[in-house]
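Student: Sequence and predicted structure, then a few things I'm wondering about:
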Amino acid sequence: MRFPEWIKNPHGYFIISLLILLATLATWTLPAGEYQRVKDPHSGKTVVDPASYAIVESQPVNPFKMLQAIPTGFRQSAGIIAFVFLIAGAIQIIRATGALDAGIIAAVKFMQGKDTPLLVCIMLVFALLGAFFGFAEETIPLIPLGVAMALALGYDRVVGFHLVRTAAWVGFAGAIMNPFTIGVAQSIAEVPLYSGIGYRVVCFLVFFVIAAWFILRYARSCKGDPSKSILWGYKEEEGEMAKYDLDYSMQELTLVRKLILLLLLSGIGIQIWGVIKYEWYTTEISALFLGVGLLAGILARMNPTQLFREFVNGAKGVTYGALIIGFARAIVVILENGKVLDTVVYGFAMPLAHVGSVGAGVVMFLVQSGINFFIGSGSGQAAATMPIMTPLSDLVGVTRQTAVLAFQFGDGITNMFYPAMIYYLAFADIPYDRWVRHIAKLTLLLTVAGGVLVAVAAWIGYGPF
């Protein structure tokens, strides 16, 4: 049976629209329920009272309310959408100076014949950024650079995406000191902040080795045989590939270009410092990179018209990815408005009361993986679920530290699989349907590894507490 093209290669917005429709249907079929929210004195977050779930009057979302959820999603996601546009514009200014192309070409020439060490080093850097600092949206400016480097080395765009974003996802999932997940979850669970770090280092290494093996294996296969690429036969939009091509006419590393690269590296360093010390997020990082981009244009002696033309070109190039953020947020808006988001969380949590301690740890992990589909924010998921998981872990004999670990893995691993991350793929022009078939293998491997690591944690009484 031959399926039409729109079914074989569904558009990302079509997939998100189907999920919005399913969320709307859920408000008509699931019982409405709510937890009471209270302020947690340890974390300062507004969290749920685990004993307060109650059925409330049904509030099904009608079709017009469903459509209203989309602009509401845009309003609630305005900070991230603005971040994407501003970052893309600033990076395009820097790219137009020739500094990035010259730097990448120099690195490729220097490492010629040493692809594997280069790929592993880049992956490790981004995995550590995810593991220690919770880098997620912060990696967006560097995805096109990873793609450009991968193409220059003879790989496909997927390898470039893996080097930056997948590596950071793996680090985020196997986090060591991620303040957005571990920090919030441990505070709510009332265990010492960043305690249990030794076992998490082991978990990080296990995750990184699995991911590195997966990525390098794919890289070698598609370099040796381009037909092995998941993008083989995929038709890009007209002119789409041009933005990833390195301009070899600008490969000379002049003094000005060296200064611009130093400025960019300094900006990345300041970003890391700001995230750690002052908990910077999208507003501060957007402002920082906007300043770096403007200074780079001034150093390159661009006139105002050139500078802002490049800025607009960069912003235009990420419209597909930026706008889909608002559509994805609409799913949560609908579930909240229909009073069924808490019902989903409650339904996921209940099976934990009926299994043994080791089994409960694994079920916690799987439950958190399911909830991650509905609550994409790591800190938001911690605030919604840890007040429930903490007393449940006490009841079933699982240490609170194990409950935090189960949350960490559940929140992190499936991030690279769920449709909410379609907007990341837009920065490398990777179709979601092909990505899902590809990344499902790594997701499954990490899920199995995560289940084993959580089971061991429950078995050994991973603590403290």
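Tutor: Received, thanks.
Student: C-alpha from now on. contacts and neighbour counts both.
Tutor: Will do.
Student: Following the chain onward from the strand or helix carrying L288, which element is next?
Tutor: For L288, the enclosing helix or strand under DSSP states H and E is helix 282-299. Counting by DSSP H and E, the next helix or strand C-terminal to helix 282-299 is helix 304-316.
Student: so that next one versus helix 282-299, what angle?
Tutor: Interaxial angle of helix 304-316 relative to helix 282-299 (axes from the mean of the first three to the mean of the last three CA atoms, to 10 degrees): 140 degrees.
Student: what packs against the next helix or strand after helix 304-316?
Tutor: Next helix or strand after helix 304-316 toward the C-terminus (DSSP H and E): helix 319-337. Contact here means 3 or more CA pairs under 8 Å, 6 or more residues apart in numbering; DSSP states H and E; on that basis helix 319-337 packs against helix 12-29, helix 63-76, helix 78-96, helix 422-425.
Student: Show me what secondary structure element comes after helix 319-337.
Tutor: Scanning forward in sequence from helix 319-337, with DSSP H and E defining helices and strands, the next element found is helix 341-349.
Student: Could you give the number of residues near I460?
Tutor: 12 (other CA atoms under 10 Å).
Student: What of L446?
Tutor: Burial of L446, expressed as a neighbour count using other CA under 10 Å, amounts to 23.
Student: Comparison target below:
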Amino acid sequence: MSPKGSEKKKIFKVPHTFVIILFIILFAVVLTWVVPAGEFERFKNDQGINVINPETFSFSEKTPVSLFRIPTFIVEGLSKSVNLFFLIILSGGAFNVIVTSGALQGAIGKIARKFSHKESIFIPILTLTFGLICTTQGVNMFIGFAPVMVMIARAMGFDSIVGVAIILLGGAVGFSTGTLNPSTTIVAQKIGELPLYSGIEYRAFSFVIYMIVTNLFLIRYAKSVRKTPTLSPMYELDQSDSLSDNMNLDNMGHMDTRKWLVILSLVGALAVIVYGGIRLDWGLTESSAAFLWLGIIAGIAAGYGPSKIANCFVDGAKKMVSAALIIGMAKTVSGVLSAGHIIDTIVFGLGNALNMVPAFMQGAAMYIANNFINAFVTSGSGQAAATMPIIMPLADMVGITRQTAVLAFNFGDGFSNYVLPTSTALMGILSAANIPYDRWMKFMWKMFLVWVATGCVLVFVAQMINLGPM
């Protein structure tokens, strides 16, 4: 019989996102029994959007929610999210066709061969590539691509961290600035009754600022570890295998006419979606249809037959089912709070708390608060669906535009994903590249602080200029 001291301790495992959201739903139900019911009067503003009158809050009779109604609220949340569900599913299918074609791998390999000794050009080109793709997609779609980037980075004299950082940091900027993101920006804007894709100019400006700051940091790090390899947190682990010795940039996939056509179809589809959203008043249905066309056209360009296109599309769609379901689950939270008539009470309380913060710092405070929320709900779409019904009226109450609130949400939801061990994108890519979390954080903590400071400044500017519409 082994002594008790030799027994293995149980290691805490972070629950599945569905479980976390279920606990949040249960907490929301409890709140309907504890928090007094109340409401603001609402009116349509000059743009025809329903907003609260912050001077008209009053308490009302309690309407607590029964635990037995939770399944009903979940189904209702899924029903209300059907358009978003299809958008996420179809975009995932389309991008899987593109990744399967090898076009992205070939394009990156071509860039690597051309700029192998010019990190000041090579790194920004690749981070920009991943950033642009992740304006509509989550970084987790590149989990399988992480070993390839690590091999390229090490063949060029860098360490493993540079390889995954190109994906993670570039993708982080694209995803977190929310330029076109359907699972965060569009969800938040739809809940906030804002025109879809509105405010894109400032988000694009934020994308550029973040991309510059991130590349300056990463290039400096890459040059330092190439000059002095022992400075790398991964030095011993990288030296323990012969990965870089067996890597030749000439072995990377090469581009041909078909692959260039696939890339062209991707660029064209994104351009059409942006134009449609800005000029043609497209909604989620039209954007979903565009992704469906992208999958078909990219498959034809790659030389795939109908069955191959269908198989690739379905495989990609399967990977996005969980993210799509999370939206419906998260919408349950707002459904419960609404049924209990306590959303306005929570907004009233938060508004009073936020009013204690100096007015010029309220936007930044909202951004920092979203970072803490993201520690518990790492799904961007889930966080948007769960928090926007509260944050939007709160923004109305304290005098911050809803567009600024969306920006604060985007930054808070996105950038913290690259330091949180609960993030599937981060942990998946680190695992694929065999990089321990603690080694990553030795590199990443400074970058994250730079990101937070940059975000505070950008949200502050947005608040000062009354970023609109609304």
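Tutor: Ah, there it is. These figures come from a predicted structure and were not determined experimentally.
Student: And the TM-score between these chains?
Tutor: For this chain pair, the superposition-based TM-score is 0.68 by TM-score structural alignment, normalised by the length of the first structure; 410 aligned residues with a CA RMSD of 5.0 Å.
Student: returning to that earlier point: which positions in the helix holding L288 of the first structure come out as buried?
Tutor: 282, 284-286, 288-290, 292-298 (16 or more other CA atoms under 10 Å).
Student: just stretch 19-27 of the first structure next, same as before
Tutor: L19, I20, L21, A23, T24, L25, A26, T27.
Student: which position in the second structure aligns with the fifth one?
Tutor: The one in question is T24 of the first structure. Per TM-score structural alignment, the equivalent position to T24 of the first structure in the second structure is V29.
Student: How about the contacts made by that match?
Tutor: By CA atoms under 8 Å, 6 or more residues apart in numbering, the residues touching V29 of the second structure are P64, V65, S66, L67, V336, L337.
Student: what separates it from A37 of the second structure, distance-wise?
Tutor: 13 Å (CA to CA, to the nearest Å).
Student: With T387 of the second structure instead?
Tutor: Applying CA to CA, one obtains 18 Å for the distance of T387 of the second structure from A37 of the second structure.
Student: With G106 of the second structure instead?
Tutor: With distances taken as CA to CA, G106 of the second structure is found 58 Å from A37 of the second structure.
Student: Could you do F122 of the second structure as well?
Tutor: Separation of F122 of the second structure from A37 of the second structure (CA to CA): 57 Å.
Student: Show me which of these two is the more surrounded one.
Tutor: Relative neighbour count places A37 above the other of F122 of the second structure and A37, with 25 against 18, counting by other CA under 10 Å.
Student: I'd assumed V65 was in contact with that one.
Tutor: No - between A37 of the second structure and V65 there is no contact, the gap being 11.7 Å when judged by CA atoms under 8 Å.
Student: Now the common contact residues for those two.
Tutor: Taking CA under 8 Å, 6+ apart as the contact criterion, the common neighbours of A37 of the second structure and V65 are G340.
Student: Of the contacts of V29 of the second structure, which is the most crowded?
Tutor: Within the contacts of V29 of the second structure, neighbour counts (other CA under 10 Å) peak at V336, which reaches 28 neighbours.
Student: what lines up against that one once you look at the first structure?
Tutor: Taking TM-score structural alignment, V336 of the second structure has I334 as its aligned residue in the first structure.
Student: ok, now how distant is its match from A382 of the first structure?
Tutor: Distance, I334 of the first structure to A382 of the first structure, by CA to CA: 20 Å.
Student: Then F43 of the second structure would be within a helix, right?
Tutor: No - checked against DSSP: H, G, I helix; E, B strand; the rest coil, F43 of the second structure lies outside a helix; its state is strand.
Student: Look at the aligned partner of it in the first structure and say how many residues are nearby.
Tutor: When the structures are aligned by TM-score structural alignment, the residue of the first structure matched to F43 of the second structure is V38. A count of neighbours around V38 of the first structure, defined by other CA under 10 Å, yields 12.
Student: List the contacts of V38 of the first structure.
Tutor: For V38 of the first structure, the residues meeting the contact criterion (CA under 8 Å, 6+ apart) are T46, V47, V48, D49.
Student: Spatially, what comes nearest to the first one if we skip its sequence neighbours?
Tutor: Excluding its sequence neighbours, the residue lying closest to T46 of the first structure (CA to CA, 6 or more residues apart in numbering) is K39, at 4.3 Å.
Student: Now do the one you found against D49 of the first structure, distance only.
Tutor: Noted for K39 of the first structure: a distance of 9 Å to D49 of the first structure, by CA to CA.
Student: For these two, list the residues in contact with both.
Tutor: With contacts defined as CA under 8 Å, 6+ apart, no residue is shared by K39 of the first structure and D49.
Student: the more surrounded of those two?
Tutor: Comparing K39 of the first structure with D49 by neighbour count (other CA under 10 Å), the higher total belongs to D49, at 17 against 12.
Student: Please pull up the equivalent of the more buried one in the second structure.
Tutor: Under the alignment (TM-score structural alignment), D49 of the first structure maps onto N53.
Student: Would you agree its match is in contact with N45?
Tutor: No - the criterion here is CA under 8 Å, and N53 of the second structure misses it with N45 at 10.3 Å.
Student: What number of residues are in the vicinity of G5 of the second structure?
Tutor: G5 of the second structure is flanked by 7 other residues according to other CA under 10 Å.
Student: On the three-state scheme, the residue nearest to W33 of the second structure when sequence neighbours are not counted is what?
Tutor: Spatial nearest neighbour of W33 of the second structure, chain neighbours left out: P64 (5.0 Å); criterion: CA to CA, 6+ apart. The local conformation at P64 of the second structure, judged by three-state DSSP, is coil.
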